[in-house]
Each structure stands twice: as C-alpha cells, then as structure tokens.
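Participant: okay, predicted coordinates and the sequence, questions at the end:
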Amino acid sequence: MSSTKSLAPVLALVGCTNSGKTTIARCLVDTIQKLGKSAAMIEQDDDYLLAHQVEKVPRKHNPDDFYYHYDQISALNVGGLEKRLLEARQKADFVIIEGNMIAEIKEIMQLVDKVIFFTIDQKTCRRRREQRTYDPPDVEGYFDQIVWPAYLEHVRNAMSQARLDDRFVFVDVSSENDKATEKEVFEVIEAISRDFIKITSQTLELDAAMKLLRLPNCGATSIFIGTTRDTFDGKEVLQLSYESYDEMAYPELRKLCSSVRATFPTVERLIVWHRVGEVPVTEASVIIAAASPHRKDAIQAVSMAIDELKARIPIWKKESYADGEHSWKENEEWKVGKPKETSSSQIATYTKPQGDAKFFWLHELIQQLERLRKD
C-alpha cells in the first residue's frame, strides 16, 4: 500500500524592504530543522525579472532620467515563484516564503496557510536600506519615490485583505537596530503564538476564540463580549458602525497585549478581536479573552485590556437610530487619557517554559500551522 505525503503548510513572511523578513525566515528554517523537521525557504528576490524587462518610471525631479520600478508585481516572474513553491510543498515538512509583495500575488496566496506581515516605520526602513548594496544600486530619490510609497500601498492592501481573511497577523518591527536580531526574531514568534489580534468586517465567532483558549496548563478562561444594544438615552438603536485606522491600530493592539502581559505575566493566551463596519443589534463588536492558570489573573487581564482598548486604540463607532438620525460616539476614556493600570500586587509568578524558550514558542507556531492544514 502506498502512502501519499501531505502537502506542507506554508508560512508567508511579508512586509517592507529591510523589515527583517529574510533574516527571520532563515532563523525559522534553522530552528525548525533543529527540531527534527525539514523546512524549505522560498525568496521572492530570486524571481525578479532582468532590468530591461522592468518598468521604467520617470524621476520626479529629473523626468529625463528614470528609476526601475522593482516594487510592483509586474517586476516578478510569478510563474517561476509559484512553481518553486509548489515543488517545496511536496518535499518539505514546512515551507516559508518571504517577500514584500507575496500577499498581493493571487497565485501564491492560494497556497499560503498563514501570513505574518511586518510593519516598520520610515526611519528604521531608510536607515537599514542605506546600509545595504543593491543591484541595480539605489540612486538618490529612489526610496522616497518608489520604495516607501510602494510599501504604504502594500500595507494598506494587506490590512484591507485582513478584514476578510483570518490568515493575516501584523507585527511591528521598527527598531534602533540596524538589522533584526535573534532576540527580536523570537519575540515576534512568541507574540504571534500567544496574542491573537484581528480587525475584521466578518462576524466574530466565540467558538473560534474558545479553540485558541483551550490550553492544558490553564484552569481559567475569562471572556468579554461587547454587543450592540437596542437603546441609548431613550433612543432606539438599529445598529452600530465602526471605523478603524488600521495602520495605527495594529501596532497599538500589540502594545496593549504587552502591557497586559507585563501586569499579568501568568496569562498564557490573549485574544483581542474587533469588528468594523456595520454591527446589528445583539451581534458582537468585540471579543477580549484571556487564558491563565488562575482565575483572578484572567479576569483582571480582560478588564485591563477592555479599558486599554477604549483608551488607546483608534477605533470609532457611529450609532444609527430608528428615527433616521445617527451620532458618532467618543469613548470617555479618550477624554481623560489612559486608564489607571491595574495593581500587580498578589499576581502569581509566571513560570517560564522548560528548556529553550525560543524552541517552545516555535513549536507553538508549528502546531498552529499544522492545525490550519488539518482544518
């Protein structure tokens, strides 16, 4: 009897140039192999077309000269990239594909199980890029006219996709370091393995949240579900509508999770999900949840996360009433600043994973990918 090898799960690392995608991908591959698994790495950079095949864009300040526009899909051999990915899925246990435009290539995204999108600030990106050598080399003005505007377009497209696609995870990697360090790599892995963040236009599913919160070492799960109620100040409410400034909201949500963990270090899992767009009466607009060995930490962590969410995250709501009127509502917390931090007294001490922590969190990420493949 012959057995057919299942196709490997594919993790896509996407983001701006110099955000550390290649460094992180290589580190992940090396660590996966140390865990006894095989891993293949596919680099988008290997499939760029030759210079004469790439679009030339006139320079703003010197129209008689031009830039090669490498930051658009037309500069890639998409067929070659897809072929290499298909072959790698059949041979390896895991595949990591990295590149700044992966999330916008339909043929590739059909094969991807999870996307980690690295956001970065302009200062970090510019500093790192100036220290690298490119072929063809960067010339004056290329970063400002081509590289940075292309990144802004890519990140907006990705965040727009993420509102309908649960595969996306966003992590900000802005740093004073000239390149991603191993410590930063595994901080990223730990963050995405423990904290589940999303801004979505889809219905929030409690069952999906519960699957993420079930952990053998956690005896307490606390969940807050915020729903649309049908009245406000005597007026009949038909629905709420939420708007989010995603480019700022995602980094702030990561900081929120870090703040909660600093106060309640025993919390093993955090979920912060927010719905945007129209949310009818009785439907959930937000789910915040925590899993911990102890109930007090889980309950207080959720309470702190709710307060922090209202105080610091740029998400706004509009109430629509039965009389045809509507009103944009401002969180009271925005007026008075951040809420007071919950007291950390009498909080249980966090027990670190046994052995090498970086392997522990990578194993968590691998298990998530395997579950995605099974589902």
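Facilitator: Okay, I see it. Because the structure is predicted, anything quoted here is derived from the model rather than measured. Residues are numbered from 1 along each chain as shown.
Participant: every contact and neighbour count from this point should use C-alpha atoms.
Facilitator: Will do.
Participant: I199 belongs to a strand?
Facilitator: Yes - residue state for I199 (DSSP: H, G, I helix; E, B strand; the rest coil) corresponds to a strand.
Participant: now do it: how many residues are near it, please.
Facilitator: 25 (other C-alpha atoms under 10 Å).
Participant: the residue nearest to it when sequence neighbours are not counted: what secondary structure?
Facilitator: Nearest residue to I199 in three dimensions, chain neighbours excluded: H274, at 5.0 Å (C-alpha to C-alpha, 6 or more residues apart in numbering). Classification of H274 by three-state DSSP places it in strand.
Participant: please apply the same query to A191.
Facilitator: Under three-state DSSP, A191 falls in the helix class.
Participant: that one: neighbour count?
Facilitator: A191: 17 neighbours (other C-alpha under 10 Å).
Participant: got it, and E247?
Facilitator: If we define neighbours as other C-alpha under 10 Å, then E247 has 15 of them.
Participant: I'd guessed it sits against R156; true?
Facilitator: Yes - using C-alpha atoms under 8 Å, E247 is in contact with R156, at 7.4 Å.
Participant: need the overlap of contacts for the two.
Facilitator: When C-alpha atoms under 8 Å, 6 or more residues apart in numbering defines a contact, no residue borders E247 and R156 alike.
Participant: on that earlier part again, for the residue nearest to I199, give its distance to M210.
Facilitator: 16 Å (C-alpha to C-alpha, to the nearest Å).
Participant: just list the residues touching the spatially closest residue to A51 that is not a sequence neighbour, thanks.
Facilitator: What sits nearest to A51 in space, not counting adjacent residues and going by C-alpha to C-alpha, 6+ apart, is Y68, at 7.2 Å. Going by C-alpha under 8 Å, 6+ apart, Y68 touches 51, 54-57.
Participant: put this next to the previous one:
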Amino acid sequence: MAQFNKDEWIVIGEFSSLYSYCFTDLYVTSLVADPQWFLGAVLCRGSHVVHSLPRLPVSVISGNMAQFNKDEWIVIGISGVTCGGKTTLANKLKESLVPVYVFHQDKYFYPDDSPNHIKCVGLEHNNYDILSALDMEKMMQDVLDTLNGKDKSHASNVVKSKGKKEIKGKKFLIVEGFTALNYKPILDICNLRYYFILEYAACASRRALRLYSPPDVAGYFDGCVWPAHLRYRAEIEKDRRVILLDGTRPDVFETVMNDVTALGAVSVE
C-alpha cells in the first residue's frame, strides 16, 4: 500500500472530522465499510486553498452525480453573496421558463442544535454562512432524484402558456443558494452558472434590513458573513465557467434569459 510516489499525493483520513475542502483534482475510493472514511487523493499542481466545506459522501463525489439523462435537462446554478438577488432571479426564471423545477439551498440548513454546526470565533452563535452548516448530501440527492423523474423540488412550473420560454425536449432545473456553486457536485452538473457579487457597503445595508431566524448577533456580519463570502468568491473566480453578476444591476434577469435563448429556448406559442 505504501508503494506510490508520495511527492504527488496528499492522503486524508477521517474526513467526517474535518469540515470542508475544495480541491482542484479529487480522487476518492472507499477503504472500509464505514463511508465516513475514505482515501482522498489530490494530484498536486500548485497550491490548493483549504477551508470550510461539509463531509461529502463517497457515493456522490465518486460519480453518482452524473447519473441522469443530460440530454433532457438544462441545469442553472445561481449562487453568491447574501442579499445579492439570487432568490429573486430564481423566482423570475420560474415564471418565465417551462417546465422548470427550483431548489433553494436555505431549505437544507441543519437544525440550530445540530452537532454539525461550528461556532463563530468569539461569538456564541452558529456560523450559518459556511457549507458545513447545510446538509448538502441531502440537497444533492434531492436534485438527483428530480433529474431522474422523482420530483423533490421546492417549486415548479410545468404549465405551458403563451410568452414563456421552452427548449423542445428539455426541462429546466434551477439550484440557488449562497454557496450552491461552491459545492462541486452541484457546480459540475450545471449548464449555466451565475454568481452574484456586491460591494461591502451595499451588502451590509441590505443585510441589515433582513430578519433571520435566529437573528444576526452583533459582530456576525463582519466576523463571519463577509469573510466567508470573500473566501467562497475567491474560489468561484478561479472557475471560468461561472459568470459574475453585479447584484446592483437591473438587467441580470435579461442577461440570463439571453443565455437561455442562446441554448435554443423559444417562446411558447
């Protein structure tokens, strides 16, 4: 087992005790019956940034995510900064495309008392702005189930009506959430990928108007929300497949609809 080039590989043990890794090249194989243990190997091609993600199941990151008929679907991923306009865009697309199925990442937060949560440094408050705060395994499985004909979406629009856009022989699936595209299994199944950005002041002022449950505590935005966003945004900006959207612009919906039209969408007659 030890006869391999150790200069080319990083081997990781009990992944369930670590939270969140983002790798450029990840190869996974199960070593023992317990799926929380695996050999994760990264072919080193320069430095890799490592920080908060959730434990990924071997079954998902080793290829099950691709087991659906890609010829039948257009998958649109919408991610990015808090209060950037993700849900608004997803809802507009739901009313404009047909048939369409929508998933909201914030439906997958672990309960407040879950041991999966990590406390913010210096605050008696869970950090809800990192991937490990969400049950991404369940989200991915629900998405896959829907792509394979068992609808588990949070909203849908399957009634054709004049003015909506369709692509003959295809269905649309939209996944939206602040770190949805930082979860590689979701990122990789998307046909179109969008990431909202805002400057600090605009984001902070919008966030201050929102009421969360549990509510933000003093210092949470500056200590957790914004630093986490900057880390996740830095990851996204390395991927040229992702289009950045300015959350202050009024034409983001038109930008996305133009891309959908370029894929062959036409108006329902």
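Facilitator: Cool, the structure landed. Keep in mind that this is a model prediction, so the values were computed, not measured.
Participant: so what number do they get for TM-score?
Facilitator: Remark: TM-score between the superposed chains equals 0.60 [TM-score structural alignment, normalised by the length of structure 2]; 175 aligned residues with a C-alpha RMSD of 2.1 Å.
Participant: so who does the spatially most central residue of structure 2 touch?
Facilitator: Centroid-nearest residue in structure 2, with C-alpha atoms, centre = their mean: A180, separated by 1.0 Å. Neighbouring residues of A180 of structure 2 by C-alpha under 8 Å, 6+ apart: 77-79, 105, 186-187.
Participant: any of the contacts of Y68 of structure 1 buried? List them.
Facilitator: By neighbour count, with 16 or more other C-alpha atoms under 10 Å, the contacts of Y68 of structure 1 hold V54 as buried.
Participant: my guess is A289 of structure 1 contacts V302. True?
Facilitator: Yes - between A289 of structure 1 and V302 there is a contact under C-alpha under 8 Å: 5.9 Å.
Participant: follow-up on the earlier one: so H274 and M210 of structure 1 - more neighbours on which side?
Facilitator: H274 (24 against 15).
Participant: what does I76 of structure 2 align to in structure 1?
Facilitator: Mapped onto structure 1 by TM-score structural alignment, I76 of structure 2 lines up with L11.
Participant: count of residues packed around that match?
Facilitator: Around L11 of structure 1 there are 22 residues (other C-alpha under 10 Å).
Participant: now do the contacts for it.
Facilitator: Per C-alpha under 8 Å, 6+ apart, neighbours of L11 of structure 1: 94-97, 112-116, 369.
Participant: and it, that one's in a strand?
Facilitator: Yes - assigned with three-state DSSP, L11 of structure 1 falls within a strand.
Participant: hang on, S222 of structure 1 in a strand?
Facilitator: Yes - looking at S222 of structure 1 with three-state DSSP, it is inside a strand.
Participant: now for the aligned residue in structure 2 for D135 of structure 1, how many residues are close by?
Facilitator: Per TM-score structural alignment, the equivalent position to D135 of structure 1 in structure 2 is S213. By the other C-alpha under 10 Å criterion, the neighbourhood of S213 of structure 2 contains 6 residues.
Participant: how close does S213 of structure 2 sit to S205 of structure 2?
Facilitator: Applying C-alpha to C-alpha, the value for S213 of structure 2 to S205 of structure 2 is 18 Å.
Participant: same check on R240 of structure 2?
Facilitator: Distance, R240 of structure 2 to S205 of structure 2, using C-alpha to C-alpha: 29 Å.
Participant: equivalent analysis for H125 of structure 2, please.
Facilitator: Taking C-alpha to C-alpha, one finds H125 of structure 2 at 21 Å from S205 of structure 2.
Participant: neighbour count winner among the two?
Facilitator: H125 (17 against 11).
Participant: what's the more buried one aligned with over in structure 1?
Facilitator: Taking TM-score structural alignment, the alignment pairs H125 of structure 2 with Y67 from structure 1.
Participant: I'd assumed V54 was in contact with its match.
Facilitator: No - the criterion here is C-alpha under 8 Å, and Y67 of structure 1 misses it with V54 at 9.7 Å.
Participant: give me the number of residues near K94 of structure 2?
Facilitator: Neighbour number of K94 of structure 2 under other C-alpha under 10 Å is 22.
Participant: name the SS class of it, please.
Facilitator: Applying three-state DSSP: K94 of structure 2 is helix.
Participant: what does it correspond to in structure 1?
Facilitator: Under TM-score structural alignment, K94 of structure 2 pairs with V29 in structure 1.
Participant: tell me the contacts of the residue nearest to that match when sequence neighbours are not counted?
Facilitator: Distances taken as C-alpha to C-alpha, 6+ apart put A39 closest to V29 of structure 1, at 5.6 Å, once the chain neighbours are dropped. By C-alpha under 8 Å, 6+ apart, the residues touching A39 of structure 1 are 29, 32-33, 92-96.
Participant: the match of H125 of structure 2: helix or strand, and which one exactly?
Facilitator: If you go by DSSP states H and E, Y67 of structure 1 is part of strand 62-68.
Participant: so how far is that strand from its chain's centroid?
Facilitator: 36 Å (C-alpha atoms, centre = their mean, to the nearest Å).
Participant: going by neighbour count, list what's buried in that strand.
Facilitator: 67-68.
Participant: in the contacts of L11 of structure 1, find the pair that's most separated.
Facilitator: F94 and I116 (15.1 Å; C-alpha to C-alpha).
Participant: which of these two has more residues huddled nearby?
Facilitator: Taking neighbours as other C-alpha under 10 Å, F94 of structure 1 and I116 compare with F94 leading, 24 against 21.
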